[in-house]
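Q: got a structure for you, letters missing:
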């Protein structure tokens, strides 16, 4: 028995009144399920806020970047970057190494940096825009001051 014959047999069993009731019942179910799924997605979008995922002891500080267009093109919604302070006529100074940087979902050129509360004053006290250099999020931090290839010097201790 194929589908056509099953539908013909079913429609033969139903009179006009039952067909009308079945039609409206199916219609209400379709409309109800579509409204339910759209309200779930809308509540999920409104329910997520970035401040709910900030770890304890950290703050999220909005910053202005000189190279915001370039950074926006390179990273997705977030990434890892070195943050440099820029002062007119002076060399840029590294403020944060491998800081988490987040791009605003509303404005493409707006960024925020996740830093420890104890270091937040480094960003808030500076009126000049900052400069960011994107880092590989999977790479380990390397201390530029330490020379990893050098061996400890020979130490000779004389005793009398």
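A: All right, it came through fine. Because the structure is a prediction, the values reported are computed rather than measured.

Q: When you work out contacts or count neighbours from here on, use the C-alpha atoms and nothing else.
A: Will do.

Q: Check the protein for its longest strand and report it.
A: strand 93-103 (DSSP state E).

Q: which helices and strands does the helix or strand that comes right after that one pack with?
A: Toward the C-terminus, strand 93-103 is succeeded by strand 111-116 as the next helix or strand (DSSP states H and E). With contacts taken as 3 or more CA pairs under 8 Å, 6 or more residues apart in numbering; DSSP states H and E, strand 111-116 sits against strand 58-63, strand 93-103.

Q: What residues of strand 111-116 count as buried?
A: Across strand 111-116, burial judged by 16 or more other CA atoms under 10 Å covers 111, 112, 113, 114, 115.

Q: and the next helix or strand after that strand, which residues are buried?
A: For strand 111-116, the following helix or strand on the C-terminal side (DSSP H and E) is helix 121-124. By neighbour count with 16+ other CA under 10 Å, helix 121-124 contains the buried residues residue 123.

Q: Got another one to weigh against that:
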């Protein structure tokens, strides 16, 4: 059953009860990485494990995300700053126990490539918070695999 989450802003990634931060470097330049994140929304399913489909909504202001296992998210894009920052929050989900979720992708130059930092800020009931903390290693592995796959996709 879908339920509405608390509408948090970008600052939530710094104060969330569960905050997971992952970093990895890529060969592709920040501009190409940003375009893959913010403009080729449907392409996420090709490089991010667990994502079965994403489609842009409201002329790019939102996203409809479907995950392996049946998870669904209706998101609002909070920031899309060229080659630097892409962030969104989940507004509606079928994930039980979740109260708020904001994800931030920060990009910075790293030599000829890009340093990608993904921050996952969430709030939920006690059980969900515990699960998310335990799932941190798996989310980190998923992030590393995603960035590696995206880099292969973007680098000729």
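A: That came through, no problem. This one's a predicted model, so the numbers in the text were calculated from it and none came from an experiment.

Q: Report the TM-score for the pair.
A: Overlay of the two chains. TM-score (TM-score structural alignment, normalised by the length of the second structure): 0.28; 74 aligned residues with a CA RMSD of 5.1 Å.

Q: Which of the helices and strands packed on strand 111-116 of the first structure sits closest to residue 45 of the first structure?
A: strand 93-103 (17.0 Å; CA to CA).

Q: Report the buried residues of the helix ranked longest in the first structure.
A: Secondary structure of the first structure read by DSSP state H shows that its longest helix is helix 16-47. In terms of neighbour count (16+ other CA under 10 Å), helix 16-47 of the first structure has no buried residues at all.

Q: okay, the buried residues of strand 111-116 of the first structure in JSON lines with distance to residue 7 of the first structure next?
A: Below are those laid out as JSON lines (distance: CA to CA, whole Å):
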{"residue": "111", "distance to residue 7 of the first structure": "60"}
{"residue": "112", "distance to residue 7 of the first structure": "61"}
{"residue": "113", "distance to residue 7 of the first structure": "62"}
{"residue": "114", "distance to residue 7 of the first structure": "62"}
{"residue": "115", "distance to residue 7 of the first structure": "65"}
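
Q: The helix or strand hosting residue 66 of the second structure - contacts with which helices or strands?
A: Using DSSP H and E, residue 66 of the second structure sits within strand 62-67. Applying 3+ CA pairs under 8 Å, 6+ apart, one finds that strand 62-67 of the second structure makes contact with strand 51-57, strand 72-81.

Q: Buried by neighbour count: which residues of the first one qualify?
A: Along strand 51-57 of the second structure, the positions that meet the burial threshold by neighbour count (16+ other CA under 10 Å) are 51, 52, 53, 54, 55, 56.

Q: Shouldn't residue 142 of the second structure be within a strand?
A: No. Counting by DSSP: H, G, I helix; E, B strand; the rest coil, residue 142 of the second structure falls outside a strand, being helix.
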